[in-house]
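A.B. asks: sequence? don't have it. structure:
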């Protein structure tokens, strides 16, 4: 591997790839520098051109808009690099927040670097970090996971990979999957403290803080709405389950449920958590307790 050294602001014949942060909710999230960069770029490459066009119109930006997303990156990426090699500047944006995080922008950045094109960040709002700092959980170490896989087995494998980390864990999740994701976390990580953060920087911004079981109970009464950031405490937190492996195997069903009741969980939530541990339906555990 050849070392790569970038001097971002030295004059050069090639163009530049600017990674421009856009609002995550409130339009005032955008920075003056971001607006200036979008106005001065030769092209704005967007994940969703319809969404970005609304932003450009609001700030009276007339820069040419092109599409770059997961489904056209193989063709669009090399073409954008070719234009930058000819001296044009490209401002890459995602639908919200920092590009190249949980989107194909990272691949365009890598391709540009491979071709000797400067990659310059224009920092701004980021949902995961915003959720972290308002969560009340430790911020000295954190690990970004992003969206969990769709496949149930892959979800379990991913949670196995991170369950021993001492760092606070950051996830993204859609509203129709957030409850299932929390249930999977309870089974693999234990009943840790968590913050469910949604609608960041918008009018209905909300943070629900508590243990995983408490947040699951809350969602039963208040159905999930909007995109979520899940902030989960690390393996050494006060609510994190410290036991390794299937620690409950020597416990009778009633003792297993009582373990969670001693941690101030309701009877209902204790049964739900014990059923998750045992990987059986709640109804089956109810029957065993009769």
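C.D. replies: It's in. The model shown is predicted, which means the values in this text are computed figures rather than measured ones.
A.B. asks: make it CA atoms for all contacts and neighbour counts henceforth
C.D. replies: OK.
A.B. asks: now do the strands in the stretch 101-250 of the chain.
C.D. replies: 119-122, 142-147, 168-173, 193-198, 206-211, 228-232 (DSSP state E, counting those that start in this stretch).
A.B. asks: among those, which is nearest residue 28?
C.D. replies: strand 119-122 (15.3 Å; C-alpha to C-alpha).
A.B. asks: reformat the strands of the stretch 101-250 of the chain as a markdown table; add distance to residue 154 and mean neighbour count.
C.D. replies: Formatted as a markdown table, these follow (distance: least, C-alpha to C-alpha, whole Å; neighbours: other C-alpha atoms under 10 Å):
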| stretch | distance to residue 154 | mean neighbour count |
| --- | --- | --- |
| strand 119-122 | 32 | 18 |
| strand 142-147 | 12 | 16 |
| strand 168-173 | 15 | 22 |
| strand 193-198 | 22 | 25 |
| strand 206-211 | 24 | 18 |
| strand 228-232 | 18 | 28 |
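A.B. asks: now those strands as JSON lines including distance to residue 269?
C.D. replies: Output for those, formatted as JSON lines (distance: least, C-alpha to C-alpha, whole Å):
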{"stretch": "strand 119-122", "distance to residue 269": "45"}
{"stretch": "strand 142-147", "distance to residue 269": "26"}
{"stretch": "strand 168-173", "distance to residue 269": "22"}
{"stretch": "strand 193-198", "distance to residue 269": "15"}
{"stretch": "strand 206-211", "distance to residue 269": "11"}
{"stretch": "strand 228-232", "distance to residue 269": "19"}
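A.B. asks: nearest to residue 54, out of those strands?
C.D. replies: Nearest of those (C-alpha to C-alpha): strand 119-122, 19.7 Å.
A.B. asks: mind checking how far the closest one is from the chain centre?
C.D. replies: Remark: strand 119-122 is offset 21 Å from the chain centroid, using C-alpha atoms, centre = their mean, to the nearest Å.
A.B. asks: got another one to weigh against that:
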């Protein structure tokens, strides 16, 4: 695989097509022949020295790139990118020359690289953090450097922009005054079922991410958890030419997924529970013996170890005072039931 350093060395050749004239070193990154509007754009954007900048990138339509993103790409001292190849491709499509040093910054190395990047921030460098699509830290790298910057007392700011979560929420037709974002659904069936059970009484609109190879199974589990009539929207290819929003009750959307499997990563928006649904889903107080019976059934149904099933049941059914039952007592009751 080509390293970030090698990509930096190839940058002049890769990006030269986007340049309209030779660069004048005295113009602080602005082409000598660049239009006045572009120069005005750059002068209107402040480049904060000694700062970490999180910048949102387009989620599908390159036209959604903000003027601030363009200027930061051109003038940041260091650009920490989730995928350096995709960064250079975005720069090419935007007609942007990335002047700063580009480094790979992804899930597998972000903790190790955070302090090194922040050392540069302490010397006055502007470090731009970008992910492949959307805002860093939202299901993407970035959280480690933000936390370390806060711990070290270094400034962090954002250049906001496209958001699949907010786009899907706005297009869903479901209430937007209160919502919760739950990230990707768990990959494994048993974990996904358990996770959805914890959301049965959620009154807010719920937003998930899902992938095409898991969407059919996830829709089955959503149907089992919330029933066929809970309203939802399945949003795919957001901002692209083939953007599609499927709206309707869960039962209908599940059938549409079977009949016409959607492609591309998607956002699922689920309507919140009604007052009656929330009340029915409220945790009830069970005795230790009842919890033991429920744990045995859960273990058989979901293929769990009995200790894992006990942990789930205890968490789902707090005692009257809000505390959790003693797992050892529940386990002892299980052994007694099994004889």
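C.D. replies: Everything's here; your move. Please read these numbers as outputs of a predicted model, since none were measured by experiment.
A.B. asks: TM-score them against each other, please.
C.D. replies: Comparison of the two superposed chains (TM-score structural alignment, normalised by the length of the first structure) gives a TM-score of 0.76, and 237 aligned residues with a C-alpha RMSD of 2.4 Å.
A.B. asks: closest one to residue 69 of the first structure among the strands of the stretch 101-250 of the first structure?
C.D. replies: strand 142-147 (17.1 Å).
A.B. asks: what residues in the second structure pair up with the closest one?
C.D. replies: Mapping strand 142-147 of the first structure onto the second structure (TM-score structural alignment) gives residues 179-184.
A.B. asks: how far apart are that stretch and its match in the first structure?
C.D. replies: Stretch 179-184 of the second structure, aligned to the first structure and superposed, deviates on average by 0.4 Å (mean C-alpha distance after the TM-score superposition for the first structure).
A.B. asks: just give me how far that stretch sits from the chain centre.
C.D. replies: With C-alpha atoms, centre = their mean as the basis, the mean position of stretch 179-184 of the second structure lies at 9 Å from the chain mean.
A.B. asks: residue in the second structure matching residue 189 of the first structure?
C.D. replies: With TM-score structural alignment as the criterion, residue 189 of the first structure pairs with residue 226.
A.B. asks: can you give me the distance of its match to residue 257 of the second structure?
C.D. replies: For residue 226 of the second structure, the distance to residue 257 of the second structure (C-alpha to C-alpha, to the nearest Å) stands at 17 Å.
A.B. asks: how many neighbours does the nearest residue to residue 267 of the first structure once chain neighbours are set aside have?
C.D. replies: Among residues not flanking residue 267 of the first structure along the chain, residue 261 sits closest, at 6.4 Å (C-alpha to C-alpha, 6 or more residues apart in numbering). Neighbourhood size, residue 261 of the first structure [other C-alpha atoms under 10 Å]: 16.
A.B. asks: isn't residue 261 of the first structure up against residue 270?
C.D. replies: Yes - the pair formed by residue 261 of the first structure and residue 270 meets the contact definition of C-alpha atoms under 8 Å, at 5.8 Å.
A.B. asks: overlap in contacts of those two?
C.D. replies: Here residue 261 of the first structure and residue 270 have no joint contacts, going by C-alpha atoms under 8 Å, 6 or more residues apart in numbering.
A.B. asks: the longest helix in the second structure is where?
C.D. replies: helix 288-302 (DSSP state H).
A.B. asks: so the counterpart of residue 50 of the first structure in the second structure is in which element?
C.D. replies: Under the alignment (TM-score structural alignment), residue 50 of the first structure maps onto residue 85 of the second structure. Assigned by DSSP states H and E, residue 85 of the second structure falls within helix 84-94.
A.B. asks: that helix packs against which elements?
C.D. replies: Packing partners of helix 84-94 of the second structure (3 or more C-alpha pairs under 8 Å, 6 or more residues apart in numbering; DSSP states H and E): helix 4-15, strand 101-104.
A.B. asks: ranking those by burial, who's on top?
C.D. replies: Across these, averaging neighbours per residue (mean count of other C-alpha atoms under 10 Å) puts strand 101-104 on top, at a mean of 19.
A.B. asks: residue contacts, residue 78 of the second structure?
C.D. replies: 100, 101, 102, 103, 125, 126, 127, 128.
A.B. asks: which of those residues lies closest to residue 299 of the second structure?
C.D. replies: residue 103 (46.6 Å).
A.B. asks: what about the alignment partner in the second structure of residue 41 of the first structure, distance to residue 254 of the second structure?
C.D. replies: Taking TM-score structural alignment, the alignment pairs residue 41 of the first structure with residue 76 from the second structure. Per C-alpha to C-alpha, residue 76 of the second structure is found 46 Å from residue 254 of the second structure.
A.B. asks: number of nearby residues for the closest residue to the match of residue 189 of the first structure other than its chain neighbours?
C.D. replies: Spatially, and ignoring its direct neighbours in sequence, residue 226 of the second structure is nearest to residue 200 (6.7 Å; C-alpha to C-alpha, 6+ apart). Burial of residue 200 of the second structure is recorded as 18 neighbouring residues (other C-alpha under 10 Å).
A.B. asks: I'd say residue 109 of the first structure and residue 120 touch.
C.D. replies: No - using C-alpha under 8 Å, residue 109 of the first structure is not in contact with residue 120; the gap is 9.4 Å.
A.B. asks: overlap of the contact sets of the two?
C.D. replies: Joint contacts of residue 109 of the first structure and residue 120 (C-alpha under 8 Å, 6+ apart) are residue 17.
A.B. asks: so how far is residue 336 of the second structure from residue 290 of the second structure?
C.D. replies: Where residue 336 of the second structure is concerned, residue 290 of the second structure sits at a distance of 12 Å (C-alpha to C-alpha).
A.B. asks: so for these two, which residue has more residues nearby?
C.D. replies: A direct count of neighbours by other C-alpha under 10 Å for residue 290 of the second structure and residue 336 places residue 290 higher, at 14 against 11.
A.B. asks: need the counterpart of residue 115 of the second structure in the first structure.
C.D. replies: By TM-score structural alignment, residue 115 of the second structure lines up with residue 78.
A.B. asks: OK, contacts around its match?
C.D. replies: residue 111.
A.B. asks: what helix or strand does it sit in?
C.D. replies: helix 73-85.
A.B. asks: just the buried residues of that helix, please?
C.D. replies: For helix 73-85 of the first structure, the neighbour count (16 or more other C-alpha atoms under 10 Å) marks 73, 76, 77, 80, 81, 82, 83, 84, 85 as buried.
A.B. asks: any idea how far the residue nearest in space to the middle of the second structure is from residue 82 of the second structure?
C.D. replies: The centre of the second structure sits closest to residue 139, judged by C-alpha atoms, centre = their mean, with a distance of 2.7 Å. Shown here: residue 139 of the second structure relative to residue 82 of the second structure, a distance of 12 Å by C-alpha to C-alpha.
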